[in-house]
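# the sequence isn't on hand, but the structure is:
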């Protein structure tokens, strides 16, 4: 029995005032390393599963397109959602919890390029690849680029480290953990691959409020928050991240 299973097996004994419950929770549809649908795993999924298990609850993950997540809560198809996707769930009986993860998007450049990115204008004249929907999320920074041919949005983020390393694009916009994960996967696919030194350019401050889970039960929300705090305190939180991001 591995450490994670031992950890989870011991948790039901800590059942709190909400009592043990099966919690059907909607997550986004596949976003490695945070959400791995086929494996019913990923950083985000494992953190939520273990935080709920701290007081005896059992996660039943439901994977949906992002646009369907708010409706799944409002129609009572699920007991909780990983995030509200910009729609306040309080009027629909939602209780907000502590975010288990916060996506931290930054610009990556090769260190040898010596690019400096401090203002939107600094992106002009350079080739940029990002995830789909990035220009809509960061219009001040990216919308001007969409009028040219040097800006591309792609769902295939697994190719970003290689494209940057080969110089196909000068700038990559990615979450730090996603970029690190796919760099690791590239090394596994090609053992001889070496990622050149890169610079990270922060350009916005992530809003933790955008990543808060929503629960139908205030008691289960409280149990989840307690479990998440325990994961931080025990070191298990970091261990789950390291499982996906370190060799």
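Now that the structure is in, tell me what you want to look at. Please read all numbers here as calculations on a predicted model, not as lab measurements. Residues are numbered from 1 along each chain as shown.

# when you work out contacts or count neighbours from here on, use the C-alpha atoms and nothing else.
Will do.

# which stretches in the chain count as helices?
Secondary structure of the chain, counting by DSSP state H: helices at 3-10, 43-53, 69-74, 134-137, 139-142, 160-165, 176-189, 218-234, 236-245.

# quick one, which of these is nearest to residue 211?
Closest of these to residue 211 is helix 43-53, at 10.9 Å (criterion: Cα to Cα).

# counting contacts, what elements does that closest one pack onto?
strand 58-63, helix 218-234, helix 236-245 (3 or more Cα pairs under 8 Å, 6 or more residues apart in numbering; DSSP states H and E).

# rebuild the helices of the chain as TSV, extending it with distance to residue 59.
As requested, the helices of the chain are arranged in TSV below (distance: least, Cα to Cα, whole Å):
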stretch	distance to residue 59
helix 3-10	12
helix 43-53	5
helix 69-74	16
helix 134-137	30
helix 139-142	36
helix 160-165	32
helix 176-189	23
helix 218-234	11
helix 236-245	17
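
# can you tell me which of the ones you listed is most buried?
helix 43-53 (a mean of 24; mean count of other Cα atoms under 10 Å).

# helix 236-245 and that one, what's the angle between them?
150 degrees (axes from the mean of the first three to the mean of the last three Cα atoms, to 10 degrees).

# below is an additional structure, to be compared with the one above:
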């Protein structure tokens, strides 16, 4: 079991709402964000710590990704993680952004590949994550549809192995999923890799129908970012902090 750093040892503040156990819907296993076997992972531990500072405890409910919106609509849960307006969830119940994903093309630096657009992947041995052609846009789908050396793989740890062992030229996956699995094998420590940022970031929020709970969550989240506890947890999982990629808020007049 993971021994957490002082990140989780925050002193509870005065509680504006009655302390209770909250049902939190979480997607199925997706290291390093969700490690369901251990009830851990960056997202779970971040939200657990935020709720603890608010005086609540987290009770995770693991479901297939698409079922979260239904459970929220039926008012059977308190919070749904990894949500956006694209997930058939009312934008008004979404918290401020708490995590950002970004799919990238990863290559080994020693190969000196120039990949500035999707078409540069043609003729290369490429492995994408499962459903990549469905979710990365029409340009990606068309560019690789007829490529005999393109395939998709459900196990993303195997994607990383295939790249590091030179069985493929490039892999397509979330940058922090890559960082996590690369860090799990010390044999890969000295291998330098390059991220080719061909795809936009994906901004995720927590769906919290209760407006008071949502406001408290937002305030506590911002406090975690400001005082460094957010970064400490990222560092524990060896993840990149992508909050700086959020669109800038318009200046107030």
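Received it, and whenever you're ready, just let me know what you need. Predicted model, so just to flag it, every value in this text is computed and none were measured.

# which one of the helices and strands packed on helix 43-53 of the first structure lies nearest to residue 35 of the first structure?
strand 58-63 (8.9 Å).

# related to what we said a few turns ago, minimum distance to residue 99 of the first structure: which of the helices and strands packed on helix 43-53 of the first structure has it?
So among those, helix 218-234 is nearest, using Cα to Cα, at 8.8 Å.

# OK, contacts around the nearest residue to residue 202 of the second structure once chain neighbours are set aside?
Setting aside the residues directly before and after it, residue 202 of the second structure is nearest to residue 101 in space (Cα to Cα, 6 or more residues apart in numbering), at 5.1 Å. Neighbour list for residue 101 of the second structure: 174-176, 201-204, 242 [criterion: Cα atoms under 8 Å, 6 or more residues apart in numbering].

# quick check: residue 196 of the second structure vs residue 171 of the second structure, distance?
With distances taken as Cα to Cα, to the nearest Å, residue 196 of the second structure is found 10 Å from residue 171 of the second structure.

# actually residue 46 of the second structure, sorry about that
From residue 46 of the second structure over to residue 171 of the second structure (counting by Cα to Cα), the distance is 28 Å.

# cool, residue 97 of the second structure as well?
From residue 97 of the second structure to residue 171 of the second structure the distance is 27 Å (Cα to Cα).

# same question for residue 162 of the second structure.
Distance, residue 162 of the second structure to residue 171 of the second structure, using Cα to Cα: 8 Å.

# coming back round to it: right, and the helices of the first structure - which one's nearest residue 124 of the first structure?
Nearest to residue 124 of the first structure, of all those, is helix 139-142, at 9.6 Å by Cα to Cα.

# how big is the offset of the closest one relative to the second structure?
Once the two are superposed, helix 139-142 of the first structure sits an average of 2.9 Å from its aligned residues in the second structure (mean Cα distance after the TM-score superposition for the first structure).

# name the residues that touch that helix?
Contacts to helix 139-142 of the first structure, defined as Cα under 8 Å, 6+ apart, come from residues 119-121, 134-135.

# CSV for the residues you listed, including distance to residue 223 of the first structure?
Below are the contacts of helix 139-142 of the first structure laid out as CSV (distance: Cα to Cα, whole Å):
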residue, distance to residue 223 of the first structure
119, 42
120, 42
121, 46
134, 34
135, 37
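
# which single one of the residues you listed is nearest to residue 73 of the first structure?
residue 134 (25.4 Å).

# which position in the second structure aligns with that closest one?
Applying TM-score structural alignment, one finds that residue 134 of the first structure aligns to residue 132 in the second structure.
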